[in-house]
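[1] Fold the following, please.
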Amino acid sequence: MEPVAQPSFSRLPLNLRTSRTVAKVQFSNSGGSLFVFVKSSLTGDLISCPVLFTGGKCGFTIPLVGSQGWTVQAAAMVLIQSFCEFNSSISHTWVDEGISPCFYFTLVPTILLTMSFFLGTLHCIFYRKYGTAMEPKFIPRSCFYRLQQFLSVLVLVQFLGGLVWQAASGAELPGYVVLYGCFSVLSWAWAIALLHVERRRVLVMDRSSGHSTVLLLFWAVAFSAENLAFISWYSPHWWWGLENNQQQVLFALWLIRYIGIGLLFFIGLKAPGLPRRPYMLLINEDERDVENSGQVLTIFLSLSKNLLGRTDDNQSTWQGFRKKVRLLIPYIWPQGNIFLQLLVLFCLGLVGVERAINVFVPIYYKNIVNELTDGSSWHTLATTVCIYVLFKFLQGGGAGASGFVSNIRSFLWIRVQQFTDRVVQVRLFAHLHALSLRWHLSRKTGDVLRSIDRGTSSINSLLSYIVFSILPTIADIVISIIYFITNFNAWFGLIIFICMTLYLTLTVIITEWRTKYRREMNQQDNIAKSKAVDSLLNFETVKYYNAENYEVSRFEDAILKYQLSEWKTQASLAFLNQTQNIIIGSGLLAGSLLCAYFVTEGKFQVGDYVLFGTYIIQLYTPLNWFGTYYRAIQRSFIDMESMFKLFEEEEEVKDEVNAGSLLYKLGKVEFENVYFSYTNGKVILQDVSFSVLPGQTVALVGPSGSGKSTIIRLLFRFYDVQGGCIRIDGQDISKVKQTSLRAHIGVVPQDTVLFNDTIRNNIRYGRISASDQEVEEAAIAADIHEKIITFPEGYDTQVGERGLKLSGGEKQRVAIARTILKAPRLILLDEATSALDTQTERNIQASLAKVCANRTTVVVAHRLSTIIGADQILVISDGRIAERGRHEELLLKGGLYADMWMKQQHAQDSDSSSDTESKDRQSEKLQPPSTSSGHHGN
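    Prediction:
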């Protein structure tokens, strides 16, 4: 071997010992960072070895690959390291078919640091001097912003990690490598700080939205610089050859940078961590909302938003993902049911079996091709074919979509799916019944039913897509990358990885963009269905006003708005599908060409090409549905938003933790200084105090809106009082369980609503455990039995929706029979006969008298003639008790009650006179004309 002649070398004395395979070299020096080059005079190969020592003797071993007993005469030169590598200079921009690493890794970090430091500092000064802190309510919460932060930190850490690894591994560490690492760490640290500043502060007068030009330009330049590495594809000075451990590590670090910076650039275009509209507009809109919205309107909008699940159109579907997952966990894992838990575990095990089958199917297909081309024996070929067909039978067509294992798993999962559906519906139904009357008066039945239906079905869809589609597909991708790297080479793994990354990233970005169209379509669908339900429920009113054409026109307009939103959704879906097809086709083309090249070079067999094509097509089959899965999951989250909003509705009236049951003794009712209002600012009841002794009847009268029905609702505890207290037998009703309170109270409302069921079941609703005989006895007591038996189906007659097949008097009698069957100790009559004619009212009053006999009764009356015999009459006016006493006493006072009595009596006399005159006119029409003979022939 001959020494390499370089003027910067320091010649060292060497002790050389050789064998057939290695040359062992020892030398001494005073210490320092040295690099030893040994050149073979036989082959001309240049062998280099880094030497880091502090003085004394140092030795190293040089492999003599290919030598056959040759004698080595060697000398070594030691090179003091410089800024660039040996035989390289920063002034050389193009070396050996590629960009000079020394030039590239010096220029790029310098530009990025200059840009981030100077432009970023100037930008921060403007933000600090002219900006203001952004209000937290305008800062969107997005998982993509967290991804931005993570990727920024990841890129920074890989720069630092790469520098530390090269120093610790003893590899050559030129000066430009140190500069590249240090400058990159500083520039990315400054970019992370700028990202944080833009999220927390804002230039109020700035009419633009999104990230600043400085940050976008930084990401764009950084990503463009990483793409320049492809120009040096054939250069031996770069890592593309993957010939040793150092090149493989450098390539892995570059891959992390490339993907991380690329994602940062594309996500940065959307700016998920910043408001979607200019901050100034958001402030102005918020101020106008505050100025123009009263408290009642605010409550209404809040209820509407919660009911319909209407959120910001630009809000990510994945916002609050962890909270949603926590709500779903009880439905994923069936607590307390060991059998279903074992089913879940077994189904998950079958999913793992399917992943293994997906690997073996293309492998055995490859073996069949190779055995056919190599001329293997029939026995060997038949065995391979049978094994392949067995795996294919287990896998099914495609990637396990309809194979034996998949079908078994789907069959076993039915029980789990039914459990989930049942639990969700029952819990939500129970929760809705626990909500306050205030919420139920503000809701829309059609919207609630749609929310329940779509929400429960979406949970099952979500679980199926995640457990049996998304996670298995991701597992297949990871397994395929590992398989092709270990059995083919890293290029195939890289192709699959890049294609998968681009596919998934663009799928997520585009799908997130089109979320607003899907949400808008749901809202328009809710509106259309609500109008249809509202119109059908008011069928008679529509007929009264001959408004069929108007209702049809309203419904058609709602459908047109829905279809416009639907068109936007479908158009954006077509764009997403085309993008996915381009990525999948490009990846398949690149991999097939590369595999065909290796086959022609003799490095691969024909079976390897068949394996690659089979495996990739098998992989792309579920991947082609990945966008559909993601959209389905996103749609499920959107559909679940309304249901989650229902779950989030707070129970306004709650039992205390240690609440006991009501101990009903005599039935004394006391109102003590009660205050109540439905909304802040308008008091409905103020300082209301009265008592109802056991067995007494107290009547509440007064103008409409004075608070009479509110007293009934407070006593039944539909609401809690905001001041004072209500007692029954000395017990504060807010301190007892609601079920025990309501078990002792019977209510006959003004508007009796019956279930769409038989008359028998509607009466039995007063006491579910009652027998048929008890039901009929209650009907007899309510004076409805004789009418029921005249119906063709008797007690089994269907009453129709809301009892529309019965007259008003018949419905009231059914409600009275229901209350009689309940046998309550306290009766509440809320204008029970005000909507009936006089004769029907008199008949109903007789039945009510039987119900209220010897029971404490509170009556809200419109017709004063019905409460003449009340033990006490309370006249309510403007939320206060204006007068109290018996009928005769109040008439003598000549106050508000006396005025109401006189007006009703006058109106009743007028009605009676009108009825008499009408009957007289009718009689005159029916009488024959007079034929007196006294008028003829005198």
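
[2] can we go C-alpha only for contacts and neighbour counts from here?
    Fine.

[3] hey, where'd the helices end up in the stretch 351-500 of the chain?
    Taking DSSP state H, counting those that start in this stretch, the helices of the stretch 351-500 of the chain run over residues 378-395, 404-434, 437-442, 445-465, 471-487, 490-513.

[4] Wait, residue 365 touches residue 386, no?
    No - if you go by CA atoms under 8 Å, residue 365 and residue 386 don't touch, sitting 10.9 Å apart.

[5] Between those two, tell me which one has more neighbours.
    Comparing residue 365 with residue 386 by other CA atoms under 10 Å, the one with more neighbours is residue 365, at 21 against 12.

[6] and residue 477, how many neighbours?
    Residue 477 has 20 neighbouring residues, counting by other CA under 10 Å.

[7] The residue nearest to residue 780 when sequence neighbours are not counted and residue 746: what is the separation?
    Once flanking residues are discounted, residue 780 sits nearest to residue 786: 7.6 Å by CA to CA, 6 or more residues apart in numbering. The gap separating residue 786 from residue 746 is 24 Å, by CA to CA, to the nearest Å.

[8] Which of these two has more residues huddled nearby?
    Each of residue 786 and residue 746 has its neighbours counted (other CA under 10 Å); residue 746 has more, 24 against 11.

[9] ok so that one is a strand residue?
    Yes - the assignment for residue 746 is a strand, going by DSSP: H, G, I helix; E, B strand; the rest coil.

[10] mind listing what it touches?
    Residues counted as contacts of residue 746 (CA atoms under 8 Å, 6 or more residues apart in numbering) are 819, 822, 823, 824, 825, 826, 827, 828.

[11] Tell me which of those fall in helices.
    819, 822 (DSSP state H).

[12] now the contacts of residue 746 in TSV, with distance to residue 319?
    Shown next, in TSV, are the contacts of residue 746 (distance: CA to CA, whole Å):
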residue	distance to residue 319
819	49
822	48
823	51
824	49
825	51
826	50
827	49
828	47
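
[13] want to put them side by side, so please do this one too:
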Amino acid sequence: MRKNRFPTNHDEPVKWHVLSQLWPYLLEFKQRVFLALLCLVAAKLASIGLPYVLKYTVDSLNGDLTKLAIAVPISLIAAYGTLRLLNVLLGEIRDTLFGRVTERAMRRLGLKVFKHLHNLDLGFHLNRRTGGLSRDIERGTNGVSFLMRFMVFNIVPTLLEIALVVGLLLFQFGVSFALIIVCSVIAYIGFSMKATDWRTRFVTQMNEADSTTNSRAVDSLLNFETVKYFNNESFEANRYDTDLAAWEKARRKNRLSLFALNGGQAAIIAIAMTSMMANAALGVMNGEMTIGDFVLINAFTMQIFMPLNFLGFVYREIRGSLANIDKLFELLAQKPAIKDADNATELTCTNPAIAFNDVLFSYSENRQILKGLSFEVPPGSKVAVVGESGAGKSTLMKLLFRFYEPNEGNITINGKDISLLTQQSLRAHIGIVPQDTVLFNTTLLENIRYGNPDAADEEIQQVLKLAHLEAFVASLPDKLETTVGERGLKLSGGEKQRVSIARALLKGAPIMIFDEATSSLDSTSERAILSALRDAAKGHTSLVIAHRLSTIVDADKILVLKNGAIVEEGTHTHLLERQGEYATLWQAQQRDSEEDIEENAENSVETHPSNIGEGDNA
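    Below is the predicted model:
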């Protein structure tokens, strides 16, 4: 079982402080809250009036009924029905009024958490578990609804009703009845809270098992292809079943603890009801009380314990809701590692120059990635960065986007330190074609338009042409309305990369980053798209992170990165003449390319039908 991001201490006190954090969300509809509370009080007064009407009805029916006197019980019965109807209607009006408040609070809080998650740094999102996090958000927002509904409309009115009933019993029937009610309610509430606190650990274990199971399922389904590649369906099913077994065990403990809670509550209610009825019966036999009083006592006792019957469930759910909402507020309290400076300014430029100045960076203390890196990308130029895997090439892109901050040194655009620019304006000036293209599970059109949601249809057609997507789109039955599937799984790697290129071009940013932008394309498509990208990049400042050296031979400058430092720089021709690191990489790739061509040719000869036929004839 994975460790919960926000570990729960089963013995920790109830997080009542969460209520103060929710208060601002209630103030948006002050009038609705006030009217709902008025309806609540009126409904409770009607509820307390019902036993009295019942008492007087019984007493009137217990006497001699003349034609004139019969009007009294009939009127009381009509009054009873009216009060019962009012009690229900006022409750419905109250729920309707307060429902808008609850729904708006859930919307506001949900949106705030969603925005906050997008503002958190890349480090947070690399460590999160999407399935578990989504469950935490879902439980938190649902907790807001439950807490407001039951706290305002169950706990508070029940306590109000108990106080009123105890006062009435004390005033009208003496200390003994009031004392039984008070002692029974205290015993019931005390037992319910203690038992609920005891069984909360089982509820928490069940929720943690649920989150783990959900995360496992989401991870496995998102990596469906990988599971199939390695024939690991049984392995995934076994891991999932292990999580389900933990969930089943937690559910069983939860169910048994609920039985103990309900049994204890039922015993307290039975003793209280019996004591009240016995006391009332003695009063009737002694002539101190009427049959109507007996009915009144019975009605009051049942009326008090009916809502209390759910106290264990309500208290547990309120406690759980407070804990779940607190998780949301803990999430909101997470501070992003990358924040705009207090005096941050907007970046506005059309011909930017980029400079890395003595940049040192490491993801962890024991592994330095960049070691005092310095280079410039002049306005409108194309600079390529090459090197072995792990040399730090993609880190340059993450630093430029401010996903991370340099440990030392700085990065500037037109002489402005990017740490003093707003992240929004900085990223608005950068377009990217990433190596790993991930698409949304929607249409081709929506995925391309994501680069600029306000783009006109003519602009869409232009980038389709530039990315050489026109023929592919024309071949599809639904054209641009074709759904690409989860993460674009319905498209090939090359098709996804072309969509990514079209999306980046549609953004129209003055800085373009290509991170292995043609790694999934065949040679013919690669040449065509590179030609289109060269045309589209005119007037743009381009940074190309490349593995295939053939894609960057036209770069204005090539930087060779090794172990986090620049060991060579120059044009393609100049670097080949130096016979250094770049020349070694070039020659190795040329040999690999020649071997691939020869191997493909041999395979073609072996499998071509005409060659097989010639062999048979011979």
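
[14] Mind checking how well the two chains overlap by TM-score?
    The TM-score (TM-score structural alignment, normalised by the length of structure 2) is 0.95; 613 aligned residues with a CA RMSD of 1.8 Å.

[15] before we move on, the earlier item: aligned against structure 2, show me the partner of the residue nearest to residue 780 of structure 1.
    Residue 786 of structure 1 maps onto residue 471 in structure 2, with residues paired by TM-score structural alignment.

[16] Residue 121 of structure 1: which of the helices of the stretch 351-500 of structure 1 is closest?
    Among those, the nearest to residue 121 of structure 1 by CA to CA is helix 490-513 (30.7 Å).

[17] residues in structure 2 aligned with the closest one?
    Using TM-score structural alignment, the residues of structure 2 aligned to helix 490-513 of structure 1 are 175-198.

[18] State the distance from residue 523 of structure 2 to residue 472 of structure 2.
    Distance, residue 523 of structure 2 to residue 472 of structure 2, using CA to CA: 17 Å.

[19] I meant to write residue 314 of structure 2 there.
    58 Å.

[20] in what helix or strand does residue 15 of structure 1 lie?
    Under the criterion of DSSP states H and E, residue 15 of structure 1 resides in strand 14-18.

[21] hang on, I meant residue 28 of structure 1
    Here residue 28 of structure 1 sits within strand 22-29, counting by DSSP H and E.

[22] again, but for residue 441 of structure 2
    Following DSSP H and E, there is no helix or strand that holds residue 441 of structure 2.

[23] for the corresponding residue of structure 1 for residue 461 of structure 2, helix, strand, or coil?
    Using TM-score structural alignment, the equivalent of residue 461 of structure 2 in structure 1 is residue 776. State at residue 776 of structure 1, reduced to three classes by three-state DSSP: helix.

[24] and residue 776 of structure 1, how many neighbours?
    Residue 776 of structure 1 has 20 nearby residues by other CA under 10 Å.

[25] For it, give its distance to residue 761 of structure 1.
    As for residue 776 of structure 1, its distance to residue 761 of structure 1 is 11 Å (criterion: CA to CA).

[26] Now do the equivalent of residue 597 of structure 1 over in structure 2 against residue 104 of structure 2, distance only.
    The equivalent of residue 597 of structure 1 in structure 2 is residue 282 (alignment by TM-score structural alignment). Distance, residue 282 of structure 2 to residue 104 of structure 2, using CA to CA: 54 Å.

[27] Ok, residue 154 of structure 2 next?
    Using CA to CA, we find residue 154 of structure 2 at a distance of 21 Å from residue 104 of structure 2.

[28] ditto for residue 256 of structure 2
    From residue 256 of structure 2 to residue 104 of structure 2 the distance is 37 Å (CA to CA).

[29] So which of the two has more stuff around it?
    residue 104 (17 against 12).

[30] Just list the residues touching that one, thanks.
    Shown in contact with residue 104 of structure 2 (CA under 8 Å, 6+ apart): residue 25.

[31] Now check it against structure 1: what is it aligned to?
    In structure 1, residue 104 of structure 2 lands on residue 419 (TM-score structural alignment).

[32] again with residue 532 of structure 2
    Counting by TM-score structural alignment, residue 532 of structure 2 lines up with residue 847 in structure 1.

[33] same check, this time on residue 614 of structure 2
    Taking TM-score structural alignment for the superposition, residue 614 of structure 2 sits opposite residue 928 in structure 1.

[34] do the same with residue 297 of structure 2
    Alignment note (TM-score structural alignment): residue 297 of structure 2 maps to residue 612 of structure 1.

[35] tell me the SS of its match?
    Classification of residue 612 of structure 1 by three-state DSSP places it in helix.

[36] Could you do residue 317 of structure 2 as well?
    Under three-state DSSP, residue 317 of structure 2 comes out as helix.

[37] which residues touch it?
    Listed by CA under 8 Å, 6+ apart, the contact set of residue 317 of structure 2 reads 146, 147.

[38] ok, 10 Å please
    Neighbour list for residue 317 of structure 2: 143, 146, 147, 150, 196, 200, 203, 311, 323, 324 [criterion: CA atoms under 10 Å, 6 or more residues apart in numbering].

[39] PyMOL command for the buried members of those?
    Buried residues within these, by 16 or more other CA atoms under 10 Å, are selected in PyMOL with:
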select buried, resi 143+146+147+150+196+200+203+311+323+324
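
[40] Dump the contacts of residue 317 of structure 2 into a markdown table; add distance to residue 275 of structure 2 as well.
    Listed next are the contacts of residue 317 of structure 2 as a markdown table, based on distance: CA to CA, whole Å:
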| residue | distance to residue 275 of structure 2 |
| --- | --- |
| 143 | 38 |
| 146 | 34 |
| 147 | 34 |
| 150 | 29 |
| 196 | 26 |
| 200 | 32 |
| 203 | 34 |
| 311 | 21 |
| 323 | 38 |
| 324 | 40 |
